[in-house]
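Asker: got a structure for you, letters missing:
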């Protein structure tokens, strides 16, 4: 496959060179900035803090379901994942790497539907990223508009088509790891409606042992105009996702390019399976020339089965609520007032069972412990967010002042379904002599946001202060080992100063962003380990507020669209993003197993590199050929609080070559893409902080070998495919 790729690349260069010799004078084309810039400027003005977006162009530079490839190109954002198409963990400005799995502290949405449930947890396995055509990332605390989340907000969009008519499209992709991927869409757009129905399928053997992925998605997205002032919106999806889990390996195997998976996971058939139905029905109403409202009621129902090295878990949860936002705008002579206020309410009701595996030798079949050694909980979680933001602009100076405030509340109720009297009386002995039920409500938290924004020609200058918070989840609010509520636990709070500039240089198509920020996270939530006295020092885990974290950083990004006046090339598009992190713990103390209390103040925050860089260079030709190149560099990171284990840096080179052509009523795009073309050793997921030194008694390693890393493909891999659209 690599040979074919190089042949295609050589032919591409030869055709380009030959065509340039014969190309005559070309009519001057007006210079435009990158496709994402207009939306990016709009959201930057609205949120008054550093915001970046990805348009459909950026999302399709690679396989769109490899969402880490596109999201990680944004300065200040990194994405890890446990499986080939699942288990994503998104980190924004140093926040989000605390959970061992899934996402916590970053609020996420799909259109106006929260992907983050009422417990504050986000799982992305059930999202069809191939159906997403726009992403925006609000960096740093954004609780004023989006509730709990110290790290910011990530908003995914499936925007309705605006091109009138009916069309049907098919996208197909195949390649390395036995990939078979399709996406079929039907779209109809008229004067008063736009609706798209989509079916997507992904099947692959994966690049790791026991690494198969099978996903099927049904999606409907659209809007219907009721009258001149009102319209309805709909997003409905059904996803069935299965990801086999290979488990983590040792660093020695990782650096030597050896990946046999983790037998403790593979022998148990480890997997994550999610079946999710999600519906959001929205109403947009221009009440009068000054006042408008957007309201969405939503429902998400998820069932899952998860098997890991130590447990088999089943989960069922409906999550529902509404988000309603009013916008009021009024001109007062030289002043303009813009007010945004609203509410977001969520409730989830879940049933979750957890069965524990016995530790057995490598030649024995895995078996489960008795039911009374596991758990069965019924949870009721509630989360509410009330917010108001006022923007006052002095129009002659194009100077805007923003002041916002939100009130956020969260509560949990958990019933232990195994604590029913007499349920486990065996031989006259109660085998389940505990009750893990509890109620907890955190006090309302107020989070302010202030900003001063100045627009000058094509430049936007913004100085902002924003606050966020991250409440403990229902799972972290109870100490199972001690059978008691963790009453000392309080939400962590974040305060951020952000100086950002965004704009276009002079009259060119060079766009840029520049941000300096400082985030102070107080009362950091960290998982610790303790031992129970007088019980043979039985180990248990719990969460505590361990101290503070200081995240200071610099982010820069720039892009350029160059249109040659007389050339075979129609466009040349370079871009760069650069991240510098100086993230440190302060007054940070923790406890590892039986070790004494340790003070890690002044150490680097785990899992975050000092430097992260993305470079891109794209070429478009006038005959439809294109060539897109991306290089991403991830600096070295520390995995432990003591900064004793340093994980090496790596750089990945990806490239895509394609040919676009329209004829009759067809639009065609044929392409081939290669990832990790220089065959670099790299990882996709690490265990950090107090999660390190993972070891299962019945894996293939000896008891002194720790398994903390999930490797990525260490050889070049390739995909090829096409996208064809027929316009009726």
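Answerer: Cool, the structure landed. Since we're looking at a predicted model, the values are computed, not measured. Numbers count the residues shown, from 1 in each chain.
Asker: From here on, just use CA atoms for contacts and neighbour counts.
Answerer: Noted.
Asker: Residue 350: neighbour count?
Answerer: The tally of other residues near residue 350 (other CA atoms under 10 Å) stands at 19.
Asker: Tell me the secondary structure at the nearest residue to it once chain neighbours are set aside.
Answerer: Leaving aside its sequence neighbours, residue 350 sits nearest to residue 317 (CA to CA, 6 or more residues apart in numbering; 4.1 Å). Secondary structure assignment for residue 317 (DSSP: H, G, I helix; E, B strand; the rest coil): strand.
Asker: Let me know whether residue 317 touches residue 351 as I believe.
Answerer: Yes. Here residue 317 lies in contact with residue 351, judged by CA atoms under 8 Å, at a distance of 6.4 Å.
Asker: so residue 371 touches residue 357, yeah?
Answerer: No. Using CA under 8 Å, residue 371 is not in contact with residue 357, being 10.6 Å away.
Asker: this is the other structure I want to compare:
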């Protein structure tokens, strides 16, 4: 959706216009392309996600992509994974522009209903889950400053990662190698955005290390959306002998007093896309997060076999002030408008990978088990004292919530001739236990427990039709339990222990091909049928309860292409077309209605030019079709939009010094758009606007000893 002029940003677009013109002029005035050389060959990246052993993505019978980050500055500010995931088909990462609620990430539609955080998609960082046993994850815990790559697994083979694995997003951090070096970066831009980070990495006396600390702050384009984020990361790598490796990992995240502007109604957005609803200001909606964790991963080789073990533990504290009206909290049974919990979590996992030549083929067999546990000491308070709003009032909830998951699994890959066969099976047992300590008057004892069980098989086959053309097919079954938040309330009051998990069956057929030496093409068609889809049942008094709908059907096509026209000019693109509908009429939804939160078409294109060594320019285009916001498809859908971004990155080396610079101009044409939606918000505040034209830039300096 476009408009001739933005009605509420005043003179700001005009002040940025000279900067945009200057950037375009700089690109236009660059020296002519360097001497023509043969284009570099496009190769499929090596990935681990899916097979759990290193393999070329070209030779795997499922959809998996790797996004390379490295240590340079071209990736952007490195605050949100939305900066780097646009080129992966089937994945939609929507930046809410609200750091109190995190990103909204969906993979082939899984996760689109998340009102906050990430669910339906398994998040893993350095082998350690960033998703709780109930399926609730936080992408904000990913440290992009130290990331080497992010791998994204989609389709049936994702189901062997267990609960809420509609897709898998796995981050891998760098390991300290080479001569010691230190670095520092300063970035800034529109909306009061500033990021400062400092780091060190290298290897000394056989010990590798990666250290990083960063501070990020922004005022946000919308009013009342300021945020501050402080992150720290440390990774030590030990090699006791030539056959073993031990990584010790520490990370922390702190977000103090993060303002929550909530969503907007359609009328408010049409009037002023930078606005905030009065209720957010009245109750001073906000969130504070403290997250710290440590972990260890150990690998030992026994010839061609290997043993891998990981363990982790941490604490997370959250205090959130909501906008629930004071009158709604009058009954003693209401849990209040302030969420306050302290979480302790830990987990262990182990797997043995055996690799053998057997007769005419080769067998790789993986057997393992994962155990994860989280315990919340959770309180709820009224968000007022007398007539004063937005403060912690009387206690209205006090309980211990414990979630555990135990998952043994086996996976086998058989390679013989032109065929590779992959078979995996995982048995998951997820248990929720509630110990209610707030039993006052009419507020009954809501203690109880519920367990969910699922055996998830997946099978895939790859056929090497020619050396440059692979065909594959895969099928799998998975499940998605309710999250703790979705279980917390029922229409009759208390926990909704009758809520069932959603169970899915996925099928995929695809092609992976090289066209010439310099172009790589991936294409896949998929179908996902889900039973007992979890949907919003009601939203009354600021509390949302959930129920199971009938079946849903998602059918789609994914395309991804990458090519090097010359040594200096390259392009890549991704396209996803998906029809996601309810496939059965129930009491809550009607057959044929579109599933909210899922765009029918997403597309990305990028053209990058390297006119000189150490200088890269690129133009990016992002398209999203309209998105429905409710199950009935009755309210205004978020309109389709197309955004164009420009970036310029440079790097210079002088002896031990390396200097790099980045300049980004996002939303070049200042398009007004809805960046994400809050599915099923019965207050009508579905819409979370995206920023207009925004300029960011920064420099990084590193010194190698």
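Answerer: Arrived safely. These numbers come from a predicted model, not from an experiment.
Asker: Please identify which of residue 371 and residue 357 of the first structure sits among more neighbours.
Answerer: Neighbour totals were compared for residue 371 of the first structure and residue 357, and residue 357 leads with 20 against 16 (other CA under 10 Å).
Asker: Quick check: closest non-adjacent residue to the aligned partner of residue 262 of the first structure in the second structure.
Answerer: Using TM-score structural alignment, the partner of residue 262 of the first structure in the second structure is residue 277. Ranked by CA to CA, 6+ apart and with sequence neighbours excluded, the top spatial neighbour of residue 277 of the second structure is residue 264, at 6.4 Å.
Asker: mind listing what the equivalent of the one you found over in the first structure touches?
Answerer: Correspondence of residue 264 of the second structure to the first structure, assessed by TM-score structural alignment: residue 249. Residue 249 of the first structure makes contacts with 259, 261, 262, 706, 707, 708, 709, 710, 711, as judged by CA atoms under 8 Å, 6 or more residues apart in numbering.
Asker: Geometric centre of the first structure: which residue is closest?
Answerer: Geometric centre of the first structure, nearest residue: residue 90, 4.1 Å, by CA atoms, centre = their mean.
Asker: Just the element for that one, please.
Answerer: Using DSSP states H and E, residue 90 of the first structure sits in strand 89-92.
Asker: Hmm, the match of residue 262 of the first structure is touching residue 260, no?
Answerer: No. Residue 277 of the second structure is not in contact with residue 260 according to CA under 8 Å; the separation is 10.6 Å.
Asker: So for those two, which sits in the more crowded spot?
Answerer: Counted by other CA under 10 Å, residue 277 of the second structure and residue 260 do not tie: residue 260 has more neighbours, with 27 against 17.
Asker: Apart from its neighbours in sequence, what residue is nearest that one?
Answerer: Closest to residue 260 of the second structure by CA to CA, 6+ apart is residue 286, at 4.8 Å.
Asker: Now check that neighbour against the first structure: what is it aligned to?
Answerer: By TM-score structural alignment, residue 286 of the second structure lines up with residue 271.
Asker: ok, how many other residues are close to its match?
Answerer: Residues lying near residue 271 of the first structure (other CA under 10 Å) number 24.
Asker: That one against residue 242, yeah?
Answerer: Yes. Here residue 271 of the first structure reaches residue 242: they are 7.0 Å apart, a contact under CA under 8 Å.
Asker: Quickly find the element holding residue 202 of the second structure.
Answerer: Per DSSP H and E: strand 193-204 holds residue 202 of the second structure.
Asker: neighbouring contacts of that strand?
Answerer: Around strand 193-204 of the second structure, the neighbours that count as contacts under CA under 8 Å, 6+ apart are 77, 176-188, 208-220.
Asker: same thing but 6 Å
Answerer: Here strand 193-204 of the second structure makes contact (CA atoms under 6 Å, 6 or more residues apart in numbering) with 176-188, 208-218.
Asker: Which of these are buried? Put it as a ChimeraX command.
Answerer: Applying 16 or more other CA atoms under 10 Å to the contacts of strand 193-204 of the second structure leaves a buried subset, and the ChimeraX line that selects it is:
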select :176,177,180,181,182,183,184,185,186,187,188,208,209,210,211,212,213,214,215,216,217,218
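Asker: all strands of the stretch 251-400 of the first structure, in order?
Answerer: Assigned by DSSP state E, counting those that start in this stretch, the strands in the stretch 251-400 of the first structure fall at 271-286, 291-307, 311-332, 335-356, 375-394, 399-416.
Asker: Lovely, talk soon.
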